[in-house]
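> Quick one: sequence and predicted model below, then my questions.
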Amino acid sequence: MSRQAMINLITTIPASNFKTWELAERVLRRCDGTTDWDEVDREGTNQGKEWLWFIRCHRLPKKPLTDSVCFMIYSGRVRGYFHIVSSGRAQEWVDKGYLLEDKPSGYVVVMANWVAIPESEQTEYSGFQGWRYTEKQP
């Protein structure tokens, strides 16, 4: 019986939100899903929540994402990946206090635990909007 390769995703890190790779990487490393960074939200209250990374989408991936990862592109290079921890309606994550959106996107893929790929092993990949399935494996 052969083991089926896990289904992974690939998406881009919005360069408009992170002007340099150093700034993006600093934020990515904080998205570990467990550490309470003791941050104050936009209403000025201390939410005390761990950081997660979200991919917003109009519809969820149809293939199962159990044990999957999502590779992240910044400035034309695959820089690392996150472990996918959940997916579902964006409103659920707004209600939990993780997403601060006035009009939440339909769905989200929720990720944590950033794993950087060493620069010598990073591959080039053209950026695009949204997400795609990929055959890349960690």
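Thanks, I have it.
> okay, CA-based contacts and neighbour counts for the rest of this
Fine.
> where exactly do the strands run in this protein?
Here the chain has its strands, by DSSP state E, at 8-12, 53-57, 69-74, 77-89, 107-116, 131-134.
> Looking at the ones you listed, which is nearest to T34?
Comparing these against T34 with C-alpha to C-alpha, the closest turns out to be strand 107-116 (8.7 Å).
> And the closest one, what does it pack against?
helix 21-30, strand 53-57, strand 77-89, helix 90-95 (3 or more C-alpha pairs under 8 Å, 6 or more residues apart in numbering; DSSP states H and E).
> surely R77 meets A116?
No. Proximity of R77 to A116 does not meet the contact threshold set by C-alpha atoms under 8 Å, at 11.8 Å.
> Second structure follows, compare the two:
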Amino acid sequence: MKNLLTTIPQRGDLRHWANVEKILQACDSEEDFWTFGCRYFPKESGPGALCFMVHSGYVRGYFTVLEFTEEDAWRCSEDQQEPELYQGPKVKLAVWRSIPTVPQRGFQGWRYTQLQP
């Protein structure tokens, strides 16, 4: 099973690493998780794999992949009055772990990676 790499977009509440880090540290269980959307699920990965996260030009840490899901999710940011319905395929992640930063240019979508903790 291959590990994944994806980028956290730098917009809204997610613009500054200090804000993002607080959110990620709270993702420590299946009830408090992070998701990212995708057009299709990674075929060579799955639950138990790791997903490394890029922000501001660096890999900052990783999550454990919980599942691939198409369940609807609600998300809200500080500048929104109402939560927004988020539909379609998603990768559900939990248990954030920081690592020493590794330079990596951001990109859209996800990629397979050889990175290890």
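Looks like it came in fine. Note that this is a predicted model, so its numbers are computed, not measured.
> TM between them?
The TM-score (TM-score structural alignment, normalised by the length of the second structure) is 0.84; 107 aligned residues with a C-alpha RMSD of 1.5 Å.
> Count the residues that sit near W96 of the second structure.
Around W96 of the second structure there are 23 other residues, counting by other C-alpha atoms under 10 Å.
> Tell me the residue in the first structure aligned with it.
Under the alignment (TM-score structural alignment), W96 of the second structure pairs with W114 of the first structure.
> Number of residues surrounding the alignment partner in the second structure of G33 of the first structure?
In the second structure, the position corresponding to G33 of the first structure is occupied by S29, as judged by TM-score structural alignment. Here the count is done by other C-alpha under 10 Å, and S29 of the second structure has 13 residues near it.
> can you pull the contacts of the residue nearest the centre of the first structure?
Nearest to the mean C-alpha position of the first structure, counting by C-alpha atoms, centre = their mean, stands W53 at 4.0 Å. Applying C-alpha atoms under 8 Å, 6 or more residues apart in numbering, we find W53 of the first structure in contact with L28, C31, V110, M111, A112.
> Could you narrow the residues you listed to those that are also in contact in the second structure?
When the contacts of W53 of the first structure are mapped onto the second structure and scored by both residues aligned by TM-score structural alignment, their matches' C-alpha atoms under 8 Å, the shared contacts come out as L28, C31, V110, M111, A112.
> is it possible to export those to a markdown table including distance to Q91 of the first structure and neighbour count?
Putting those into a markdown table (distance: C-alpha to C-alpha, whole Å; neighbours: other C-alpha atoms under 10 Å) gives the following:
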| residue | distance to Q91 of the first structure | neighbour count |
| --- | --- | --- |
| L28 | 23 | 22 |
| C31 | 20 | 20 |
| V110 | 13 | 21 |
| M111 | 16 | 24 |
| A112 | 19 | 25 |
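> Just give me the match in the first structure for Y112 of the second structure.
Using TM-score structural alignment, Y112 of the second structure lines up with Y133 in the first structure.
> Ignore what I typed, I meant H55 of the second structure.
With TM-score structural alignment as the matching criterion, the partner of H55 of the second structure in the first structure is Y74.
> Can you tell me how far its match is from N113 of the first structure?
Using C-alpha to C-alpha, to the nearest Å, we find Y74 of the first structure at a distance of 17 Å from N113 of the first structure.
> ok, back up a step: and the residue nearest to the centre of the first structure, what pairs with it in the second structure?
With the correspondence set by TM-score structural alignment, W53 of the first structure lines up against W34 in the second structure.
> Could you do H83 of the first structure as well?
With TM-score structural alignment as the criterion, H83 of the first structure lines up with T64 in the second structure.
> how close does that match get to R15 of the second structure?
With distances defined as C-alpha to C-alpha, the gap from T64 of the second structure to R15 of the second structure amounts to 23 Å.
> Could you check how far S75 of the first structure is from R59 of the first structure?
Relative to R59 of the first structure, and taking C-alpha to C-alpha, S75 of the first structure is found at 26 Å.
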